[in-house]
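> quick one, structure for this:
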Amino acid sequence: MRASPQRRTSFLDAPTSPRNRDAVTLVSLQKKSVTQILSATGDELAAEVEVASPLLDTGSVLLQQMPMCILVLIVCLVALQLGGFVTLSILGIPPRTGAVFMHLASFLASVTGVRCAYLLKKALSSQTLLAALCKLDQFVFDLKLEWSTASRKEFRVCVAAWILVTALYSGLQGREVWKTGLEELPWPKYVASISLAAVEAVVFMMSSALVITTSFIHSNLLLGLDRALDCYCFCVMADMDFEVAVSAWNSLQALLQCIGREFSDSFFTSQASGGLGFAVVLASGMMLAYQTAFDGSLLAQELAMALPVLFFLALNLRVFYHASSLTEKCAHIPAFVNQIPTGSSIDLDRQYLVRFISDSSPGFVVKDLRISRSMFVKLCIFTGGVLSALLGVLSRAY
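Now for the predicted structure:
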């Protein structure tokens, strides 16, 4: 009689149910593998997070404690703002051509801020992500002081950026209000215009705070992962235990995949909104150039209203740079391990670690797309080329 086959116990084994078999994909198996590496399943995961809760940054704590009614309030104010635009158009007060950029900045910031805040609040409630952050704290334990210093510096930069962009937006909005007052509108129409400008300014201040908080959370985690790679390289060179280094790299790679997966939606949303705003500014700028007959001084004054939108583009490029730098550092680790002197001309353990790291395709991955330094350089070249061409047109027109 034939011996019965052994019972499958691995989560990688094929399921017996046809319904479950349809749900098995490479992505789902990767997620299960990462979860198992992080020793994060069910009650064990919850217990680990409860015992060693991760030290969240200021932005994450603010988002976690922020009630959902704040997001609902922003959505209601945006709806009120759109209704005000329609009402003013009916009253015969169409928006100025340059003021369209102000409306675009406010609407773009509100949509991006609300969407990213919701996605991040959802991600920060994930037990898998909290377990990954606990592991990240363990990795950077020796360099936590340096990470804390970088985190505080990043927080100060973000606060200064928010103050700068809100002051810029308020100044440009005040300029538009002053222009409206020069048109000698009837008192009811003037009050309606002022009220709409005030609502728009409040929406922009709240939404830009959410956008910059999202940028800070992304940058802070990317800096933490960067410090984790530094700590890993230091431990490999100090201990020269390549067998332990293989296991440590497996955990570190799981960290990269887990954090990239949990934050992929918010990262993609912020980057896409910045690119969309840049495209709209370019299209509107060319249309404005033809409407003003390429009057250089008038065109420059109106395009100054687009500075808040371009600010969000610069903010997204900064986060994109941190992500590409993380992938670039991962690509350099095999060469670093390969040059560690071991006293042996041919060290098979070291060579196995080099191949293991290279074959794991390390880096920061968003939506199955690895953010590389070459992508960042191409993006900067494209953005710089388009902006230089636009400035060239303006200089010739002026």
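> contacts and neighbour counts: CA atoms only from here.
Fine.
> buried residues of stretch 65-80, list them for me.
Along stretch 65-80, the positions that meet the burial threshold by neighbour count (16 or more other Cα atoms under 10 Å) are 71, 74-75, 77-78.
> show me where this protein has its strands.
Residue ranges of the strands in the chain, as given by DSSP state E, are 365-366, 369-370.
> before we move on, the earlier item: now, which of the buried residues of stretch 65-80 sits nearest residue 148?
residue 71 (29.2 Å; Cα to Cα).
> need the nearest residue in space to the closest one, chain neighbours excluded.
Taking Cα to Cα, 6 or more residues apart in numbering as the measure, residue 71 lies nearest to residue 114, with 5.9 Å between them; neighbours along the chain are not counted.
> can you give me the helices for the stretch 1-150 of the chain?
18-23, 26-37, 42-51, 58-65, 68-90, 99-124, 127-139, 144-182 (DSSP state H, counting those that start in this stretch).
> hang on, the earlier thing: out of the strands of the chain, which gets nearest to residue 208?
Each of these has some distance to residue 208 by Cα to Cα; the shortest is strand 365-366, at 23.4 Å.
> now do the closest one: distance to the chain's middle.
Taking Cα atoms, centre = their mean, to the nearest Å, one finds the center of strand 365-366 at 11 Å from the center of the full chain.
> name the helices or strands packed onto it?
Taking 3 or more Cα pairs under 8 Å, 6 or more residues apart in numbering; DSSP states H and E as the contact definition, the neighbouring helices and strands of strand 365-366 are helix 242-262, helix 264-291.
> to compare against the first, here's another:
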Amino acid sequence: MERTYGTSTCAELPFPGVCYAHFHVCSGLELAIDNFCLRLFKDQDMEGALSEWNVLSATLRQASQKTCWSLLALGAACTASLVLFASQVVEMPQILGSAFDTALWLGWLYPPLLLFLYAMYRAASVTEKAMRVAPLVNSWEFEPAEENGETVALDPGRQYVVQFINQSEAGFYVFGVRISAYMVQKLAYYFLAVTVGLIANLTR
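This is a model prediction of the structure:
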């Protein structure tokens, strides 16, 4: 049993490093979105904002494409660990006979699982921030636009930028699927449901 725990601990050492690299990438993407909003508010250049948003959207897609395999590996590792734990609980419930053994198993399983869920949450936060750019731009009050010498209540340039940002659907994509906070919540719910089921199996 001690050898198993030692091997598992050594195997999990790269896990936090991969998660940290993913956190760093997501933080950079969020800062890039914030920088776009600040420049647009400062310069109020709607035409330049279109090209800048194209570059930013391409950057988000490229960065998410490069890191999606690491997310897949993290998710596969967590799923395999959870399946192994479930099989051990069902076949040999005596392995959790003492509080110390239970703490060792849970300490081996759940820290990587929580790191993976937080990594998914950081990916979803990039998407959520990108989705809030259009409402943010739409809420700003710029100088009144003029057309044929008359003041126009609605700025057509700003409305075009807002629609362009909305229709670009920028965000963090994993194999073509845009990660959202709702998806991460469902994933956390599934893991929680499995955990509750295992605990219920132990207490029968």
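> just to revisit the earlier point, make a markdown table from the helices of the stretch 1-150 of the first structure and add distance to residue 214 of the first structure to it.
Formatted as a markdown table, the helices of the stretch 1-150 of the first structure follow (distance: least, Cα to Cα, whole Å):
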| stretch | distance to residue 214 of the first structure |
| --- | --- |
| helix 18-23 | 32 |
| helix 26-37 | 24 |
| helix 42-51 | 23 |
| helix 58-65 | 8 |
| helix 68-90 | 14 |
| helix 99-124 | 7 |
| helix 127-139 | 16 |
| helix 144-182 | 10 |
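> which one, of these, ends up nearest to residue 287 of the first structure?
With distances scored as Cα to Cα, the stretch of these nearest to residue 287 of the first structure is helix 99-124 (12.0 Å).
> tell me the angle the closest one makes with helix 144-182.
Between the direction of helix 99-124 of the first structure and that of helix 144-182, the angle (axes from the mean of the first three to the mean of the last three Cα atoms, to 10 degrees) works out to 150 degrees.
> for helix 99-124 of the first structure, list every residue counted as buried.
Within helix 99-124 of the first structure, the residues that count as buried by 16+ other Cα under 10 Å are 99-117, 119-121, 123-124.
> quick one: closest of the strands of the first structure to residue 145 of the first structure.
Judged by Cα to Cα, the one of these that comes nearest to residue 145 of the first structure is strand 365-366, at 26.8 Å.
> residue range for the closest one in the second structure?
Equivalent residues of strand 365-366 of the first structure are located at 173-174 in the second structure, counting by TM-score structural alignment.
> mean shift between the matching stretch and the first structure?
Plainly put, stretch 173-174 of the second structure ends up 0.9 Å away from its match in the first structure on average once the two are laid over each other (mean Cα distance after the TM-score superposition for the first structure).
> grab the most central residue of the first structure for me.
For the first structure, the residue whose C-alpha lies nearest the mean C-alpha position (Cα atoms, centre = their mean) is residue 267; its distance is 3.5 Å.
> so what corresponds to that residue in the second structure?
Aligned against the second structure - with TM-score structural alignment as the criterion - residue 267 of the first structure pairs with residue 71.
> quick one: that match from residue 20 of the second structure, how far?
12 Å (Cα to Cα, to the nearest Å).
> which ones are touching the residue nearest to residue 71 of the first structure?
Contacts here follow Cα atoms under 8 Å, 6 or more residues apart in numbering; on that basis residue 114 of the first structure touches 71, 74-75, 207, 210.
> let me have the residues you listed in CSV, extended by distance to residue 135 of the first structure.
Output for the contacts of residue 114 of the first structure, formatted as CSV (distance: Cα to Cα, whole Å):
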residue, distance to residue 135 of the first structure
71, 31
74, 35
75, 36
207, 32
210, 27
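> just checking, what's the longest helix in the first structure?
Longest helix in the first structure by number of residues (criterion: DSSP state H): helix 187-239.
> could you name the helices and strands sitting against that helix?
With contacts taken as 3+ Cα pairs under 8 Å, 6+ apart, helix 187-239 of the first structure sits against helix 58-65, helix 68-90, helix 99-124, helix 127-139, helix 144-182, helix 242-262, helix 264-291, helix 307-338.
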